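Just to be clear, the model below is a prediction. Sequence and coordinates:
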Amino acid sequence: MVYGKVSNSKGCVRSGLNKRARYGGFRLHRLPPDIICDIFSRLRFKEAARTSMVSRSWRRLWRCYPNLVFTRKTMLHGSITDDHLAATFISRRPLKNFIVKFPLLGRDDAHHIDGWVSFSAASRAGQIVLDLCPEDQEDTDMMNGMYSFPLHIFFSGDNCVRYLSLGFVSLTIPPDLNLSGFTNLKKLGLHMVSIRGDLQCLLSHCNVLEWLSLTQCSLQHRSICQKLRRLRYLCVRKCRLQKLHLQAPNLTEFELTNYPIPIVLAECLNLSVATIELVSFSDCLSYVSTELPAGGLYHVQDRLSINMTVRTESRGFAESIGRFNNLKHLILNIDVQGSSDNGSGILRLASLLEMAPCLEELELNMYCPSAPIYTKRGQLDKLSSVCVHKHLRTVRMTGFDSTRGQLELAFQILRSAPNLDRLIVDPMVRVAWSPRLDWSEQADLMLVRRMMAENRLLRSEYRHMITLL
């Protein structure tokens, strides 16, 4: 029986070999061109290029590859100079992705980059990424040698670009701009771009824009007043804006890094997540409690994150004219400036809780550079009237060094949240801008801070609600 099975298997093998010999075997190049192009689109760039060495008939097959990515990772040296090769690419089918990521070395590179941009537009690329940012992005002298992006290439309506990302270029926007080539643009990202002219003129031609990011851009007109009805995501970081007035009914996520400015987000009823980083050494609590909710951020539903400065010598509570009625999660990253003997400056943060009646989770990440290692015991202040927060379940306080203001705020929260599950106290500073200590200094400091927190918090009537990390 055993020998019979082996014999049968050998017969099957011979039969398969005979069939292959009869039909000539499988030939990939005999597949229809559309299927071959689909196979090549699933390969990486280098793998697709290497197929040209398989045979003479394959030498031109890889040119239908739809994703051209030229970065340090994919291309160490060299450049494309074969005009016939470029013409073959253009005549085949639209590109999906055209990505160039290299530091701009000098002005002599401009004519090469002009060719790349013209090629990507002529190839009807859906995604165009031109990132020429220098390795040292803090070097301000490099800003004078920016590449001038040829925006006129996209004046015609033949382009299919849906995603455009530019880095370290200058962009000149004429007042009589007729940009029909951006009618399909859904994503626009500008990083370290010098914009000459009115950005609003450019945005007015992007009727289907859904994603917009402006980071470290130099704007000639430092205000944005625009209708973008399909916009879902907006990020503006370090652009020195003076005013932001936006009408975007579909906006769901908003990020801003700027000094305090007037903000109006009209009709943003679907706003879910917002991140605000205020660049200022002055006390920002009044701005946060008045300007932000009045400007449209009262629509934020899921998470609001705010980076700001609070000064301990500031007294009184900001009078709020709006509320965050739907907010569930509030994150405050606070740079506490001033003497730690003044507690009223930090205790004023309790006013933000009164503005969020549905708040369920609160994170207070604090950095107190002037806090002493040991704090004196004394009578703690409390607010005369306590607003009850029925929905608040979890509070986390990091950078807790038992200063007077922190202790007063912690007890104020414990008194006003009857349904609080736990207050998590973490002596470790968690904000990104705090200086880094070596391991031994950090360990000694944490030991002292934990001991102080135990003496002041875990001996109170609320100790069963407190978790000390």
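Perfect, I can see it now.

Every contact and neighbour count from this point should use C-alpha atoms.
Will do.

Can you check my assumption that residue 100 lies in a strand?
Yes. Under DSSP: H, G, I helix; E, B strand; the rest coil, residue 100 falls within a strand.

Verify the stated contact: it with residue 129.
Yes. Taking contacts as C-alpha atoms under 8 Å, residue 100 lies within contact range of residue 129: 6.0 Å.

which SS class is residue 214?
Here residue 214 is strand, with the state taken from three-state DSSP.

State which helix of the protein is the longest.
When the chain is parsed with DSSP state H, its longest helix is helix 2-23.

Please tell me how far the residue nearest in space to the middle of the chain sits from residue 273.
Taking C-alpha atoms, centre = their mean, the centroid of the chain lies closest to residue 235, which sits 7.1 Å from it. Distance, residue 235 to residue 273, by C-alpha to C-alpha, to the nearest Å: 12 Å.

try this one side by side with the last:
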Amino acid sequence: MEQDTPRRQIKGRNASIGSLAKGKGSPCHQDDASQTGKRKRYSGRHLPEDIWHHICSFLPLKDAARAARASHVFRDSWRCHPNLNFTKETMGFNQNARIRNKMTTKYNSRVGHILKNHSGMGVKTLHLQFYGPYNASTSYCLDSWLQIAVKPGIEELTLVLNSESEQSLNKENYNFQCSFLSNGSGNSIRALDFIGCAFRPTKGFGCMRSLTSLSLGSVHITGDELGFLLSNSLALERLEVSCCNDIIFIQIPCLLQRLSSLRVSQCDMLQVVESKAPNISSFDIHFHGKNVEMLLGKSLRAKEIKISHPCVLQDARTTLPSSMPNLETLTIYSYGENFSTPMLPSKFLHLKYLVITVVEWAFPDTDDIFSLISFLDASPCLETFDLDIRMRRQGHGWILEDASQLERIPGHRYGNLRCVRIARFCSRKMLVKLTCHILENAPSLECLTLDVAPDRVKHTRSADDPIKFIREAPKALEAIRTCIEGKVPSTAKLIVLEPALSC
């Protein structure tokens, strides 16, 4: 019977709104139709308003806007939609370069129309990407939009100013007004993500008591201004600062007891990073071609660090064992380092995963590569070793020797080492000797991977000449067959990755 027709169920974000907007199959609709003989529009007013707001909150922004056209109920709910995500993709614009300017104008107009019709109440998430041009008019436009959406109760705020070039991002295209985070609006924010704008907190900046994640990319902010912000964000757990070229000194106060993750990269004017936060467990610090002084104190809880700067191999070997004694994962990216890593008695007592990438290393001496053995000898618990060496020049040339000519290198036993991978493996004597040394001192080795194919990493920055590497591949394969295969224990698996046939 018609009365037994089931209502459609709402299933999260994929809910069908057609039946709800029109009320097909609902008993109320059928009763009205039987009395008048005509099909009536279902208003849904018998449900409380907050229920309709909750239903609307499950819909993506574009679907919620469409539903608002179909029903007065959804139109009212749309005015309180909690998740506002404005990008050209979510707003239905494709990336056609020929009509980019016209598309940008339409995009900005559509975002403005939606926000002006929004009540500003109940917004939990605002993700706003803005596409220039940047001038006084667009600043006024952005201010008006943010005034609507940034209200007490907002939890996530992302502002991305897109630009055709990085040079434009280096200009102060838009100055985010700190007053937007006053009057209680800043108290509820858990995540703040700014890209390409200026942000100038002052000494009297308000409390950000709920802020747990802060990400600043290409943002105009000084070290002092960042300090004012951090000192008022005591719940902070994650901090990321990248390409903020006004910062000279970053100081992480000891008040940030909950801070567990710190990432700093490519701030051109930065000279010092000092952290007094006691509970950071993950560091990610990258500076290519620039030496930044790092004062990380006794980071006893640190278990992971990714680090890159001109003297990184030497600094990592000399300072990290004592400053981060509980380190478990160490990722090093060295660029243009031309000196040996010292052999020291200090140990990485808990290190399990070691990844070393060396770019444009000249290797002035034939045995320089064996300074890397210092890291292996210092890591008694090491389980995985991943090495990628990208040489600026081949120095002493490509050579191939019989295994009997490779003298044995004294070293420690690597009793826990199970997995070793060497990328860009070649027949150069030092790489062959290093591989043999590992095989002779790693009784628990389960897998050795030697990758002689540069095409697997062609999308990364590399100093290698791919043609030279492909021509060298047969020599590398012969070196593996002659010098290495016979040393691989029966309990271990040797994997050789050769160049693709298309090469």
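Cool, the structure landed. These numbers were taken from a predicted model, which means no experiment stands behind them.

sorry, back to before: corresponding residue for the residue nearest to the centre of structure 1 in structure 2?
Correspondence of residue 235 of structure 1 to structure 2, assessed by TM-score structural alignment: residue 263.

so its match touches residue 283, yeah?
Yes. With contact defined as C-alpha under 8 Å, residue 263 of structure 2 reaches residue 283; the gap is 6.0 Å.

if we can go back for a sec, list the buried ones in the longest helix of structure 1?
Neighbour counts over helix 2-23 of structure 1 (16 or more other C-alpha atoms under 10 Å) mark no residue as buried.

can you check stretch 215-230 of structure 1 too?
By 16+ other C-alpha under 10 Å, the buried positions in stretch 215-230 of structure 1 come out as 215, 216, 217, 218, 219, 223, 224, 226, 227, 228, 229, 230.

Go ahead and confirm the fourth one touches residue 192.
Same thing as residue 218 of structure 1. Yes. Counting by C-alpha under 8 Å, residue 218 of structure 1 touches residue 192, with 7.3 Å between them.

Now do the contacts for the residue mapped onto residue 304 of structure 1 from structure 2.
In structure 2, the residue matched to residue 304 of structure 1 (TM-score structural alignment) is residue 330. Remark: with contacts taken as C-alpha atoms under 8 Å, 6 or more residues apart in numbering, residue 330 of structure 2 is in contact with 304, 305, 306, 351, 353, 354, 355.

separation between residue 330 of structure 2 and residue 282 of structure 2?
Here the criterion is C-alpha to C-alpha. By it, residue 330 of structure 2 lies 10 Å from residue 282 of structure 2.

Can you report how many residues neighbour residue 51 of structure 1?
Residue 51 of structure 1 is flanked by 15 other residues according to other C-alpha atoms under 10 Å.

how much space is there between the aligned partner of it in structure 2 and residue 52 of structure 2?
Here residue 51 of structure 1 is matched to residue 67 in structure 2, going by TM-score structural alignment. For residue 67 of structure 2, the distance to residue 52 of structure 2 equals 12 Å [C-alpha to C-alpha].

Between the two, which contacts overlap?
Shared contacts of residue 67 of structure 2 and residue 52, counting by C-alpha under 8 Å, 6+ apart, come down to residue 74.

show me where structure 1 has helices.
For structure 1, applying DSSP H gives helices covering 2-23, 33-41, 45-50, 83-92, 110-122, 199-203, 285-294, 344-347, 350-354, 404-416, 439-456.

Which position in structure 1 pairs with residue 149 of structure 2?
Residue 149 of structure 2 maps onto residue 120 in structure 1, by TM-score structural alignment.

Could you pull up the contacting residues of the closest residue to its match other than its chain neighbours?
Computed as C-alpha to C-alpha, 6 or more residues apart in numbering, the closest residue to residue 120 of structure 1 that is not its neighbour in sequence is residue 98, at 6.4 Å. Shown in contact with residue 98 of structure 1 (C-alpha under 8 Å, 6+ apart): 67, 68, 69, 120, 125, 127, 128, 129.
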